[in-house]
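S.K.: sharing a model prediction with you, sequence too.
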Amino acid sequence: MTLCSYAQEYDTFKVNDGTMFKAKSFFPKFSWDVTPMYYHFGDIDRVLKSDEVEFISERTNFICIEKSHAYNQLGDQVLGTKHEVEAFHDIKPETKVLFYYNSYLAWPYSRFNKEFTPEGIANNPELAKFLFVDPKTGKLRQKTKPDFSYYFDALNPDFREFWVASAVQGMRISGADGIFIDRMNVGLNSDYPNDKIVEIAKAKGEMMSELKKQMGPDKILVGNNAAQTEEVYPYCDAIFFEHYNSSVTNKENLLEEWNDMSRIAKDGKISIYRFGAKGKKKIDITLGATDTEGMEQRSKDQLEYFHACFLIGTQPYSYFQWNWGWNLEDGNLVDYPALQRPLGEPKGQFKRETPNQWIFTRTFEHASVWVNTETKKAKITWH
């Protein structure tokens, strides 16, 4: 079943507490027909083939093009994004395609960041003022595995001005319908200097406020892991739940996220709930697909549990993402029939079996969901 009903004018939905969600005119069209899907991927080597565009378009109308897409072919992430914006809009004009930009890591794949390399800094030392200096070494902080990047210094007001201008320009040149901003989780254990967290969170809020203003009123601003960053949250149209390690997939955090999804919906914002299948041995960040052997079957075996975790907490304008990595070949071209089965509207909010157990249920028009987040077992019964 394809998402043909996305073309219809759905714009008002009931949140689990009975309040009404009124979609903004620039949001993607939402439907409960099947599990609402979001796709986020890149291929560092090339642009998409026409059959790949068709495959993804049949499954979603909400997409982000990753940070190094087509870099080896076109030499610029912006051009890679532009190519896919045009390709997706050509086959399905209502599709919303996002430009990716990072608020902390200076990935050198876009025209704006291409000089943030050791060679670029050596040729133009002034660029170093935009980058974070490690107080322990007195040198620019570097991320070296699996690929290289410096870190931005959000506390520099000149950098913030440069960053906002770059993000807006990237969106406009590419023709994207909005921007996905990475690294919005500013807190303890979030890789930021602990003694600077309060200042950095405030700076990130200023960056996102100005970005939202300069983007214009009809573009989507997505904040990755921004649900608990109160300085950033007000300026986001959508909140992304990345689930980047085991600490954010434990039973306590999943329950907190379901409550977050309800809060986000009540605020008229989008939730994107991403899970990755486990079992891939090598780590990669858009350097090309690695260690894919056996992963398609493992992802199919693991899908039901994570799909159920999404369905327990889903609200109007909640989207599900499922793969095992950010590369195009890391599950983004795999057919998962369960994700295209008729779903229908939820019949109320989730129920917890007992207050001290971790078993939850929820019923939809065409599905009954049971999940135990302590044992990580689930069952979706389709009817």
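M.R.: The structure has been received and is ready for your questions. Numbering: from 1, shown residues only.
S.K.: going forward, measure contacts and count neighbours with C-alpha atoms only.
M.R.: OK.
S.K.: find the residue at the geometric middle of this structure.
M.R.: Closest residue to the average C-alpha location of the chain: F240 at 4.7 Å, with CA atoms, centre = their mean.
S.K.: can you say which helix or strand has that residue in it?
M.R.: strand 238-241 (DSSP states H and E).
S.K.: the structure to be compared is supplied as follows:
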Amino acid sequence: MRLILALSVVLALSVQALHAAGADGHPPFSWGTVPVYAHLANMSEDFTSEQHDFLAEHFDFITIEKGHAKRNRGSTEKGFAIAVQEIKKRNPKAKVLFYWNSTIKIGGYEAIDDFPKGGELVSKDGEPMTIFSCPFCDLSQKEVQDWWADTASVAVRECGADGIFIDAVGKFSINSRRKVLTPEKIEALNDGMVAMVKDTRGKVGPSKLLIQNGVSIDPENIGDRLLKVTDGAMKEHFVSAQPGNKEQLAESIEMLQEVGKSGKVLVIKTWPGFDWRNKEIMKKPREERAKMAREAITFPLACYLIVAEPYSYFCYTWGYQGNDTGTFEWYPELDKPLGPPQGDAKRDGWKYTREFAHASVYVDIETGESKIDWRE
């Protein structure tokens, strides 16, 4: 029995070392400091040399968003390829993902020229379905599934992507779609998405990352179905500077703990209490927004630390597009020694605590009170 236990420990440590080195396609991971993730793009132009330096120095795990540098490079694919090349020149171990929306036909990609004729989704009344003036893709059609998977494969094979960030996986099942699509059509669309992602896995290979935006442990939910195929997920709206609905947050904490323990990669996206849609705040100088974010970071970071497992990454910005939505800010907490967790988080009502080698974490998701005591 002791021999079996010892072998199990050695195997677990070997697998963790393999992941840490990124040898199996996983992003590098370490508890040395808070593990972080970047998600951004600049539609107008390439990142500057200084911005490439910053990304390469601070992040080993990055998604380049839709539309990057398309205005001066002509397409997202060209802009993405240059960004990957520049980042990897500076940080060869970095894993950089290609953003590819699973549901919406977004412009700015060369691949749009090959979109299948008649592949756009229509409602049960025959009306074109759009969001933000972009058509939905009819994923019940095999030709559309093939087009999507082939584009993902090209991004990996020709543009240098280490994998695909699969956005908008739950868009077909929300209430507004249920009003204009039959239950049978929604089921066919979701089945088509699962088939499409499985096909993509085969085309990009097992060592490339597939990260979905949307996470669930409900077997009836498309997020849970896809998680059996993908390597992990982003939880895009985990917490902001204030707790919000404590019951929902407690459910999210429990879910993320379960998914993290399963070995999946998790991106925990948090917010400083505002985002790019707040026009008044976005009119303020960048330095003022950065100050607000610095003052608000403790609660989001503490909530992340409560749920973090190996290959869980912290993301803290107020947007994705442009140079002043938070990615190029940095925070003293992210340089402090952290060390591995000394066990799971403990819950007492709405209060959570957790110990790390160099930090003690406390958070009350009812009041928003939070504290991280850092130790050398």
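M.R.: That came through, no problem. Everything numeric in this text was worked out from a predicted model, so none of it was measured.
S.K.: what do we get in the second structure for the residue nearest to the centre of the first structure?
M.R.: When the second structure is aligned by TM-score structural alignment, F240 of the first structure is paired with M234.
S.K.: how close does A20 of the second structure get to F29 of the second structure?
M.R.: According to CA to CA, to the nearest Å, A20 of the second structure and F29 of the second structure sit 5 Å apart.
S.K.: please read the previous query as pertaining to L3 of the second structure.
M.R.: Noted for L3 of the second structure: a distance of 28 Å to F29 of the second structure, by CA to CA.
S.K.: Q340 of the first structure -> the second structure?
M.R.: Checking TM-score structural alignment: Q340 of the first structure goes with D335.
S.K.: which ones are touching its match?
M.R.: By CA atoms under 8 Å, 6 or more residues apart in numbering, the contact set of D335 of the second structure is 33-34.
S.K.: next one: it from W374 of the second structure, what distance?
M.R.: Separation of D335 of the second structure from W374 of the second structure (CA to CA): 11 Å.
S.K.: hmm, who's touching the strand holding F240 of the first structure?
M.R.: 220-227, 233, 264, 269-274.
S.K.: and for stretch 173-180 of the second structure?
M.R.: 123-125, 171-172, 186.
S.K.: how about a cut-off of 6 Å?
M.R.: Residues outside stretch 173-180 of the second structure that contact it (CA atoms under 6 Å, 6 or more residues apart in numbering) are 123-124.
S.K.: next: stretch 66-82 of the first structure.
M.R.: So stretch 66-82 of the first structure is contacted by 41-47, 65, 100, 109-111, 170, 174 (CA under 6 Å, 6+ apart).
S.K.: by neighbour count, which of those residues wins?
M.R.: The most neighbours of any of the contacts of stretch 66-82 of the first structure, using other CA atoms under 10 Å, belong to G42, which has 31 neighbours.
S.K.: separation between that one and V334 of the first structure?
M.R.: In terms of CA to CA, G42 of the first structure sits 15 Å off from V334 of the first structure.
S.K.: how about L48 of the first structure?
M.R.: In this view, L48 of the first structure and V334 of the first structure are 15 Å apart by CA to CA.
S.K.: corresponding residue for H307 of the first structure in the second structure?
M.R.: Checking with TM-score structural alignment, H307 of the first structure has L301 as its match.
S.K.: show me what contacts I63 of the first structure?
M.R.: 38-40, 97.
S.K.: within the helices and strands, which one has it?
M.R.: strand 62-65.
S.K.: chain center to that strand, what's the gap?
M.R.: 9 Å (CA atoms, centre = their mean, to the nearest Å).
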